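Novice: structure of the sequence below:
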Amino acid sequence: MLAASNISKRYGAVQALDGVSLDLPPGEVVALVGDNGAGKSTLVKVLSGVVIADDGLIEQDGLPVRIAGPHDAQRLGVSTVHQDLALCENLDVVGNLFLGAERRRWTVLNHIRMERSARDLLSSLDVRIRDIRVPVAMLSGGQRQSVAIARALIGEPRVVILDEPTAALGVEQTAQVLDLIRRLRDRGLAVLVISHNLVDVRAVSDRIVVLRLGRNAGDFRTAESTPEAVVAAITGGAV
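Specialist: Coordinates of the predicted model:
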């Protein structure tokens, strides 16, 4: 679906990425892990068009593509849910889902069509929100994360990137978000999850890709790996 090869990015004297490669096949959850400063955020910014790599190749379906900005990423079907979620607290669920992608009939917003589409989308993801017309400020952390993920699907993306989707969530809310990530995989999407929580990573991912000091340090099939091997790759230690 999407592949990055030999991606490098330097900020002054800091080499944030040094020849990093990453494959994102359809219908697979890939977890990107590593210590602080490993290059995870920079790689996500490259794939989402926030920054431009100094060197390397990005391919979609085997053909080279250029991501020079967020619009390029969106055009290629790459949608990113950042850690801060970027939700508007004063808008309701429908308003947040269609913010920037409003449905119109001539020059008038088609509220009925947007509400119907919102209900259909949330239902297909098994997201339970009693009243989608309440401001998102009144929702729980898990519900807010679910709304942010659902919004990423409005443009029918092929790749969804989730930055720390379970951070600061309770046990029950975390389980809901992990179930939602599995449903994204079941829809045939390529899903990239960035997380520090190895328990959540092992619960939801098919593969684990490790970055260390801006370089690839490991690529594991989750079911065939051990926590010790992944931690050793992250820290540079021995198993």
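
Novice: going forward, measure contacts and count neighbours with C-alpha atoms only.
Specialist: Noted.

Novice: which non-adjacent residue is nearest G188?
Specialist: G27 (4.1 Å; C-alpha to C-alpha, 6 or more residues apart in numbering).

Novice: measure H196 to L32 for me?
Specialist: Distance from H196 to L32, counting by C-alpha to C-alpha, to the nearest Å: 9 Å.

Novice: next up, the contacts around the residue nearest to G188.
Specialist: Contacts of G27 were listed using C-alpha atoms under 8 Å, 6 or more residues apart in numbering, and they are R185, D186, R187, G188, L189, A190, V191.

Novice: now which of those residues would you call buried?
Specialist: With burial judged by 16 or more other C-alpha atoms under 10 Å, the buried subset of the contacts of G27 is R185, L189, A190, V191.

Novice: got JSON lines for those residues, with distance to L43 and secondary structure too?
Specialist: Listed next are the buried ones among the contacts of G27 as JSON lines, based on distance: C-alpha to C-alpha, whole Å; DSSP: H, G, I helix; E, B strand; the rest coil:
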{"residue": "R185", "distance to L43": "21", "secondary structure": "helix"}
{"residue": "L189", "distance to L43": "19", "secondary structure": "coil"}
{"residue": "A190", "distance to L43": "16", "secondary structure": "strand"}
{"residue": "V191", "distance to L43": "14", "secondary structure": "strand"}
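
Novice: next up, for comparison:
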Amino acid sequence: MNTSTDYVVETCNLSKSYGAVQAVQDVNFKLSSNEVVGLLGDNGAGKTTLIRMISGAEKPTGGQIMLRGEPVEMQSPRDAMRAGIETIHQYNSTVGTMSVAENIFLGREMLAGRIGNFGILRRSEMRRLAEASLGNVGFHLRSPDAQVGELSGGQRQGVAIARALQFQSKIMILDEPTNHISVKETNNVIDFTKNLPNRGYSGIFISHNLGHVFDCCSRIVVMSRGRIVADEKSEALTISKIESLL
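Specialist: As a prediction, this is how the structure comes out:
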């Protein structure tokens, strides 16, 4: 039986209200080490608010978040990143006007030194590491100097995933990562997500595509009206059962 120290993420009666609207109510969510959990729910079910609290983008109005058995109060997404949590959104995880390498090291640039208030970037090393990180997740781009805005949706997802790996973010939140990308790119993302436990990572996979969730998640959590209404091993659920809960 798991104890709180077995979980890399655990929420205890976590709640979030916006005035009179209760978006999340007393949610007890758990993510074990080397596990990928599917998080499902219709629009307004509370799943987005839940992951925003876990990733530091929203502050809870009640309850507690635990990381590796310790209570935390994250004030921002940067706090979450420092704690090893990286969120990979459908589109807004990258900056289109910056290069692939600049995106991977955004906010965590490698400096060779400073002249006054200006940092001197180790550009060649950042380019080399960016290329290696992309190769590790199966995304090979023509150049780490390419502008991200020129890439396909799936390639942009690859850049966001490579950034998470580069900085050893052991907990990955993948928010609709397969929306509006090609079949080949979707397969890359699914294969990467499925293999997270083998790499020593844990993941929360949010998708409206139930087939993708069953493909890569060992456990599925379903939310409705701000509460968890199902938390089962994937093999114990069916698509029709999930649809009846949404």
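
Novice: trace the residue nearest to G188 of the first structure over to the second structure, please.
Specialist: In the second structure, the residue matched to G27 of the first structure (TM-score structural alignment) is N34.

Novice: what secondary structure does its match sit in?
Specialist: Secondary structure, DSSP: H, G, I helix; E, B strand; the rest coil: N34 of the second structure is coil.

Novice: and for the one 10 residues further on?
Specialist: The three-state label given to G44 of the second structure by three-state DSSP is coil.

Novice: and it, how far from G226 of the second structure?
Specialist: Computed as C-alpha to C-alpha, the G44 of the second structure to G226 of the second structure distance reads 8 Å.

Novice: shared neighbours, these two?
Specialist: Residues touching both G44 of the second structure and G226 (C-alpha under 8 Å, 6+ apart): A23.

Novice: please point out which parts of stretch 134-145 of the second structure sit buried.
Specialist: Neighbour-count burial for stretch 134-145 of the second structure flags L134, V137, G138, F139, H140, L141, P144 (criterion: 16+ other C-alpha under 10 Å).

Novice: now stretch 154-174 of the first structure
Specialist: For stretch 154-174 of the first structure, a neighbour-count test (16+ other C-alpha under 10 Å) marks P157, R158, V159, V160, I161, L162, D163, E164, P165, T166, Q173, T174 as buried.

Novice: quick one: that stretch aligns where in the second structure?
Specialist: Per the alignment by TM-score structural alignment, stretch 154-174 of the first structure matches residues 166-186 in the second structure.

Novice: strands along the second structure, start to end?
Specialist: Counting by DSSP state E, the second structure has strands at residues 7-18, 21-27, 30-32, 36-40, 62-67, 70-72, 85-88, 111-115, 118-121, 171-175, 202-206, 219-224, 227-233.

Novice: got the contact list for L210 of the second structure?
Specialist: Per C-alpha under 8 Å, 6+ apart, neighbours of L210 of the second structure: I239.

Novice: how close does whatever residue of the first structure lines up with it sit to D219 of the first structure?
Specialist: Here L210 of the second structure is matched to L198 in the first structure, going by TM-score structural alignment. The gap separating L198 of the first structure from D219 of the first structure is 14 Å, by C-alpha to C-alpha.
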